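1. Here is my input, please return the structure:
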Amino acid sequence: MLKKVFGSAVFGVEATTITVEVNVDSGIGYHLVGLPDNAIKESNYRIAAALQNNGYKIPGKKIIINMSPADLRKEGSAYDVTLAIGILAASKQIKADHLEDYLIMGELSLDGTLQPIKGALPIAIKAREEGFKNFIIPSQNAKEAAIVNDLKVFGVDNIKQVINHFNKGEPLPQTTINTREEFYKNLDFPEFDFADVKGQESIKRCMEIAAAGGHNIILIGPPGAGKTMLAKRLPSILPPMTLQEALETTKIHSVAGRVKAHMGLMAQRPFRSPHHTISNVALVGGGSYPQPGEISLSHNGVLFLDELPEFKREVLEVMRQPLEDREVTISRAKFTVTYPSSFMLVASMNPSPSGYFNDPDAPVTSSPAEMQRYLSKISGPLLDRIDIHIEVTPVPFEKLSDDRKGEASVAIRKRVTLARDVQTQRFKDADNIHYNAQMGTRQIREFCALDEPSKQLLKTAMERLNLSARAYDRILKVARTIADLEQSSSILGQHITEAIQYRSLDREGWLG
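-> Have a look, this model is predicted:
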């Protein structure tokens, strides 16, 4: 007897429906076809034990299972429950009424318990698109899948519940979520707040500008100056995520299996801080069966690279294209996947191997040649893609011992959100452009027009600092953001002057 059950495979951040055809006939043998990987081929052992321990069995007949489309590679253990229900239905051990309305996924333990799977959210989105009414999934993934409306999501703990549902009509526990209510309820601030930072007013100003325009930023300073402390607080002043951004972010984390159990939509912007020993595959994504890397897990959030020159040069170089295109494409012989990677890059570094500027009062000093060699580990093209370069100096004792609190993140966030609202209105007719850092050449010409004195000012700076054409664009973008923070419709001379100050690594003799 032939029966069809439906599962799903995830490629990139999109899902593809898989039809599992199970045919039970006279004879002997168990044949699984349709390009399954080893984890799926081993499923018959898990299924046999799980069914045996729940009062059922794999029939001693010839079983042929085809996973269609047969030319698409399937991987992982998430098809265990799909295959098990198909075998039971084809062997008439359970009733198979309305099986075509269900999409079923889950990994089995030997006692029949369901284990969580990866990619529950994109699978649920695809299931709704293709007209499935019900989605049976492990209970740990139920809240994540229930984000999708117009789809009944049933989170189950044991395969016995699924069998009794089809055989005896026992209702399965349905998970329902009011997505909007759940999302806005969790829009609280993270634990880090700019009010905790003593001094560093100029750096806070830089961070505010970076957050308002989505600009990449690099902090240069000696150990203990507060670079990491400032970077960790950046998400607290970024505008709250929109529902669409939260959905995109949750999809990526779902595919990577990083959504916490029993968690629905992600409401906080991600903050990722990989160690400097990371490989280029772990950073940008990839592998034999591509998975999203750190830059995609930072989508709509912040990627913090501490001690930038300590990262391997080839690792940093692979970031150049994603920083420009805001997506990363991974190509293999038979398929290509694209992951979104629209993130804010925040990098920090010491100015020299010793960690200190060329200062005779410093505990350890490095020669200008050593400092230059250290800095040359970072390529010019990568630095060109970082809009703001700023020096962080140690905080004096008087400010450290001051009991007064600094400006809170909530106040800075209001100004940042107002500036972002201006940009949203400005780019409402542009595709895939939401804030100033994403502007292309055409938008820069249109929205960053300068008067004659400002042009002369920028021309002088370009000639003296020997800036590249890309650096010219960066200065205009940052100046546009500074103007937006002041609610100014045009870019003025003081906006250009301030933007030029934030190109420290371009300044001749900045090493002292």
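
2. For the rest of this, base every contact and every neighbour count on C-alpha atoms.
-> Noted.

3. Could I get the buried residue list for the one helix or strand Ile65 maps to?
-> For Ile65, the enclosing helix or strand under DSSP states H and E is strand 62-68. Residues 63-68 are the ones in strand 62-68 that count as buried (16 or more other Cα atoms under 10 Å).

4. And the helices in the stretch 151-300 of the chain?
-> 159-168, 179-185, 201-213, 227-232, 243-255, 280-284, 294-297 (DSSP state H, counting those that start in this stretch).

5. after the shortest one comes which helix or strand?
-> What that stands for is helix 294-297. Assigned by DSSP H and E, the successor of helix 294-297 is strand 302-305.

6. Which elements pack onto that following strand?
-> With contacts defined as 3 or more Cα pairs under 8 Å, 6 or more residues apart in numbering; DSSP states H and E, strand 302-305 has these neighbours: strand 271-272, strand 344-349.

7. can you pull the contacts of Val153?
-> Residues near Val153 by Cα atoms under 8 Å, 6 or more residues apart in numbering: 134-137, 142, 145-146, 174-176.

8. thinking again about what came up before, just the helices of the stretch 151-300 of the chain: most buried one?
-> Using mean count of other Cα atoms under 10 Å, the stretch among these with the largest mean neighbour count is helix 294-297, at a mean of 28.

9. could the helices of the stretch 151-300 of the chain go into CSV alongside distance to Arg442?
-> Output for the helices of the stretch 151-300 of the chain, formatted as CSV (distance: least, Cα to Cα, whole Å):
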stretch, distance to Arg442
helix 159-168, 56
helix 179-185, 36
helix 201-213, 17
helix 227-232, 31
helix 243-255, 25
helix 280-284, 28
helix 294-297, 26
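
10. here's the other one to compare against:
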Amino acid sequence: MLVRVLSSSYLGIEPFLVEVEVDVTNGLPIFNIVGLGDATISESRDRIRSGIKNMGYLLEPRRIVVNLTPANIRKRGSHFDLPIAIGIMIGMKFISDYSGVLRDYIMMGELSLTGEVRRADGIISGVLLAKSKGFKGVIIPEENLEEASIIKDIEIIPVKNLRDVVKFIEEGTIRSKRLVNSIKFSENLLDMWDVKGQIRAKRALEIVAAGGHNIIMIGAPGSGKSMLAKRLTSILPPMSEKEIIETTKIYSIAGELSERVPIITNRPFRDPHHTSTASSIIGGGRTPKPGEISLANNGVLFLDEFTEFDRVVIESLREPLEEKRISITRSLGKMEFPAKIIFIAACNPCVLQQKKTHRLKL
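-> A predicted model of the protein is given here:
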């Protein structure tokens, strides 16, 4: 029996629709997943087997082949556990009356060995995709509810385990859910009022905040450079709803959201150490992920001890500071990440003077 379940994945930060095809037939017992999935997807076979079994369903030995379409684009993430498990359960006739849900809803979620549906990364991207494609709604882990609820005009179905999914598919029963009616802004604990003196430096930061300019602060250790930089976000305007969605989407894909911080409502402040690599700051890797410059999108990127950063890192900042985006090309293709930031650098005058003296000697 062939079953098709809809899910999503993302390339860079752009989501795309994935059709999970599950073929359950008689024959030599196997469980294969094809369609360019990463190691996380390959390992899902054991999670899915144990999850279905521990929910009380008897898994008979069958030939199971799962295909993730489009098969020419690499996919990653544990959120494919849920659609694959539901496809297998339908193929083994554990679920009936399913055609409408499979056609109108996108499913995402990671499975535990007990059949619980756990938090997954990139959920908000799938919700945005479902809305843009005109789907009725999305079925997601209950732990991702607050993150997904900031997207309006689409039905959100939170589930705690496989039984919740089965009840919704067969009976339309929805677990009681707590939606976010309005975005609550958390209080910024750092305030510019804490800085005593430094009138000229504070005036410079006011100009930076008003015009979205970049700045470098040169001063002796202990003069307050870091203290001033960390409090710049307190005088920036509140984030708009569009900026909140855009920034939360980046953090969700990067795996930076948690139950404690499900939505990014304050402007980000990122301050990587001077030993950080170029790929960690600019973004990249074998499968490109957002770097610090993208995680600071709509906020502030602060590089303390600026002269200690690797020259490659400093040179890599040229394009994103001018274009407000960063393009990364890999064998998988070209990906773009947003980089609308206020850039602050800080260094000591003695180090800067040593650099100048060294250049003159050359």
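
11. what TM-score comes out when they're superposed?
-> Their TM-score after superposition, calculated using TM-score structural alignment, normalised by the length of the second structure, is reported as 0.93; 357 aligned residues with a Cα RMSD of 1.9 Å.

12. any chance of the helices and strands packed on strand 302-305 of the first structure in TSV, with mean neighbour count and distance to Thr497 of the first structure too?
-> Putting those into TSV (neighbours: other Cα atoms under 10 Å; distance: least, Cα to Cα, whole Å) gives the following:
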stretch	mean neighbour count	distance to Thr497 of the first structure
strand 271-272	20	31
strand 344-349	24	22
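
13. how about a markdown table for the ones you listed, with distance to Leu247 of the first structure added?
-> Output for those, formatted as a markdown table (distance: least, Cα to Cα, whole Å):
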| stretch | distance to Leu247 of the first structure |
| --- | --- |
| strand 271-272 | 16 |
| strand 344-349 | 18 |
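
14. between those, which gets nearest to Ala9 of the first structure?
-> Distance to Ala9 of the first structure, taken as Cα to Cα, is lowest for strand 271-272 among those, at 26.8 Å.

15. could you give me the residues in the second structure that the closest one aligns onto?
-> Using TM-score structural alignment, strand 271-272 of the first structure lines up with residues 269-270 of the second structure.

16. The matching stretch vs the first structure, average distance?
-> Here the mean offset of stretch 269-270 of the second structure against the first structure after fitting is 0.5 Å, by mean Cα distance after the TM-score superposition for the first structure.

17. chain center to that stretch, what's the gap?
-> 16 Å (Cα atoms, centre = their mean, to the nearest Å).

18. quick one: contacts of it?
-> Here stretch 269-270 of the second structure makes contact (Cα under 8 Å, 6+ apart) with 230, 233, 292, 295-296, 299-302.

19. do the same with stretch 157-176 of the first structure
-> When contacts are defined by Cα under 8 Å, 6+ apart, stretch 157-176 of the first structure is touched by residues 54, 81, 85, 94-97, 108, 112-114, 138-139, 142-143, 146, 152-156.

20. Just the buried ones from these, in PyMOL syntax?
-> Here is the PyMOL command that selects the buried residues among the contacts of stretch 157-176 of the first structure (16+ other Cα under 10 Å):
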select buried, resi 81+85+94+95+96+108+112+113+114+138+139+142+143+146+152+153+154+155+156
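
21. quick one: which of the contacts of stretch 157-176 of the first structure sit in helices?
-> Secondary structure from DSSP state H places 81, 85, 142-143 of those in helices.

22. top of the contacts of Val153 of the first structure by neighbour count?
-> Ranked by neighbour count (other Cα atoms under 10 Å), the contacts of Val153 of the first structure have Ala145 at the top, with 32 neighbours.

23. Tell me which residue of the second structure matches up with Thr16 of the first structure.
-> That one, Thr16 of the first structure, aligns with Phe16 by TM-score structural alignment.

24. So that match, which state does it fall into?
-> Classification of Phe16 of the second structure by DSSP: H, G, I helix; E, B strand; the rest coil places it in strand.

25. what about it, distance to Asn188 of the second structure?
-> Distance, Phe16 of the second structure to Asn188 of the second structure, using Cα to Cα, to the nearest Å: 35 Å.

26. same check, this time on Leu17 of the second structure
-> As defined by Cα to Cα, Leu17 of the second structure lies at a distance of 37 Å from Asn188 of the second structure.

27. When these two are compared, which one has more neighbours?
-> The neighbour count for Leu17 of the second structure versus Asn188, taken as other Cα under 10 Å, is higher for Leu17 (17 against 11).

28. which residue lines up with Ala469 of the first structure in the second structure?
-> Under the alignment (TM-score structural alignment), Ala469 of the first structure pairs with no residue of the second structure.

29. since we're on Ala469 of the first structure, how many residues are nearby?
-> 10.

30. Equivalent analysis for Ile390 of the first structure, please.
-> Using other Cα under 10 Å, Ile390 of the first structure is surrounded by 20 other residues.
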